[in-house]
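Peer 1: Requesting a structural model of the entry that follows:
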Amino acid sequence: MAQIIAIANQKGGVGKTTTAVNLAASLAVLKKRVLLVDMDSQGNATMGSGIQKNELLYSVTDVLLGEMPIETAITRAEVGYKVLGANRELAGVELAIAEQEGREFILREALQQIEDKFDYIIVDCAPSLSLITVNALAAVDSVLIPMQCEYYALEGLADLTQTIDRIQQALNPDLQIMGVLRTMFDARNALTRDVSSELEQYFGKKLYDAVIPRNVRLAEAPAHGLPVIYFEKSSKGAVAYLNLAAEMLKKSKGKKGSNA
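Peer 2: Model (predicted):
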């Protein structure tokens, strides 16, 4: 059964989609069966996986509208994992399903049909609290929060944790914060170090040891439609996301061992 993880932050520009794409690729490199679900109408995770969003035969929109089985809508990327892609059509879905009974659980029910075919399902959320994002958070087991070490990001983190609490109480009692990932990290910056220390105190073991640095190759890779590990595998960005994937697998194995 797949572990289903949302990559979410209500603040934009924190490396959310970069994390979704590169974590999916890194887990795939580590021999895991991975599905990346793009739940953002910008379709950046789709494009970053080398799939042209405007040429999709079927997308997550078709699945949410009940017009296509999820298995049919999934596309095989050339970078080791599968993708349920998105494009601007997703922006109109919210109005279309607003009056539908069980509208918050459409994605959950779709993923239940295919989750036994994957080890990990990574869901890239839009940086806003919409019905589409609620669908994502109602469907997943846990949330990975990427964030920059700056004070505005801390405010956004407080908003997100409140949202997760509300979703947990109303729709998904098993939802939990899987961890917090520091992105665009520059250890030379005193503010970065200060905020990082605050995160360590507040989140403890839920703060990942892996840190994603500011990295030119990481910024360039999406323009080539590639995760950074396929663009420049020796870059600091590629190594950092591999470290994150390895740490995630180690923690997951530890949990299974403690439950045995």
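Peer 1: C-alpha from now on. contacts and neighbour counts both.
Peer 2: Will do.
Peer 1: what residues are up against residue 157?
Peer 2: Going by CA atoms under 8 Å, 6 or more residues apart in numbering, residue 157 touches 9, 10, 11, 147.
Peer 1: To compare against the first, here's the next sequence to fold:
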Amino acid sequence: MEEVSMTDQATRAHTAITRHGSQPIEPGRTTAVINQKGGQGKTTTTVEKATRLAQRGMKEGKPTRRVRVIDGDGQDGSLTAILIPQWQDTPPAERWELADVMLGRCTLDQATWPTIVPGLDVVPSSEAVNQFSRVATDPGREWTLHEAIEDSKRDYYATFIDCPPDLDEMTLAALVAADGIIIPIKIGGLDFKGLAQLNRTLAKVRKRLRPDQVTHAIIVTQRQQNGLTDDVIDQLLADFPDALHATVRATIRVGEAGFAEQPVLLFAPECTAAVDYREIADVLFVDGEAA
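Peer 2: Coordinates of the predicted model:
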């Protein structure tokens, strides 16, 4: 897809894609959604991408493939609060979560649960996941999540990791586990400056641990029409020439969906953000089944 200028976008039908500089993400890959600063739209981006892929896998009302999301952020209000694990019939002592996986108490499959979205499974998280960063350092512990995904016996079309809003041990493990990354960013001076530290971390991970890792997409969330937004988008295009660049229009529907504990693609499927997230997912993940 050729680059589309902001002027051109104003005179034609809206498109969420500013520039498509990346190859589609292949089935079976693991993607980390990361930004070290909170409030950038990481969780929303993860939930909506995963929901869209699960919807595309539905045939005659039944899922023909599955998508897994891993909640790497143990804070209240994280991904687990939207994609609530459907584990009501499981004894509390057996309701495994990501902390149990990272600390060797169970397998990733044992900590994977269905959600209200058909075909979409979640590995939930809580504050207990912070124990992973506090336990004694073991050689190679940054490979823990990668190994857990590799050891999984379940077949998933895509795996997403919603990273914490910092660069701690859990984030490092998520980056090592990821074949590629998506970076959501909300436009603001301090928000944009935080990318510099993230880029330094990514450079180290790719040099020492994952030289095959790529940046799939840069997604500007809650886009507003102003000069600062245009300037930052231009800079992002220059800094990440090989990534897909996209924007998601601001709408209160995203916040309302979170309050309702639903993906916006279920809560308000025709709102502007839902339209944009759907388009971005269909370009990032091309398999001949996109609607």
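Peer 1: Show me the one in the contacts of residue 157 of the first structure that has more neighbours than the rest.
Peer 2: Among those, the one with the most neighbours (other CA atoms under 10 Å) is residue 9, at 27 neighbours.
Peer 1: That one - that's part of a strand, no?
Peer 2: No - going by DSSP: H, G, I helix; E, B strand; the rest coil, the assignment for residue 9 of the first structure is coil, not a strand.
Peer 1: so what's the aligned residue in the second structure for it up against?
Peer 2: Alignment note (TM-score structural alignment): residue 9 of the first structure maps to residue 35 of the second structure. Neighbour list for residue 35 of the second structure: 42, 163, 165, 166, 183, 184, 185, 195, 198 [criterion: CA under 8 Å, 6+ apart].
Peer 1: how far away is residue 35 of the second structure from residue 161 of the second structure?
Peer 2: 12 Å (CA to CA, to the nearest Å).
Peer 1: Same check on residue 84 of the second structure?
Peer 2: The gap separating residue 84 of the second structure from residue 161 of the second structure is 16 Å, by CA to CA.
Peer 1: Compare these two (neighbour count), which wins?
Peer 2: Using other CA under 10 Å, the more surrounded residue of residue 84 of the second structure and residue 161 is residue 161, with 27 against 19.
Peer 1: ok so that one is a strand residue?
Peer 2: Yes - assessed by three-state DSSP, residue 161 of the second structure belongs to a strand.
Peer 1: Now check the first structure for the residue matching it.
Peer 2: Under the alignment (TM-score structural alignment), residue 161 of the second structure maps onto residue 123 of the first structure.
Peer 1: my read: its match touches residue 45, true?
Peer 2: No - with contacts defined as CA atoms under 8 Å, residue 123 of the first structure does not count as touching residue 45, sitting 9.6 Å away.
Peer 1: joint contacts of these two?
Peer 2: Contacts common to residue 123 of the first structure and residue 45, judged by CA under 8 Å, 6+ apart, are 20, 38.
Peer 1: ok, back up a step: quickly name whichever of the contacts of residue 157 of the first structure is closest to residue 89 of the first structure.
Peer 2: Distance to residue 89 of the first structure across those (CA to CA) is lowest for residue 10, with 21.2 Å.
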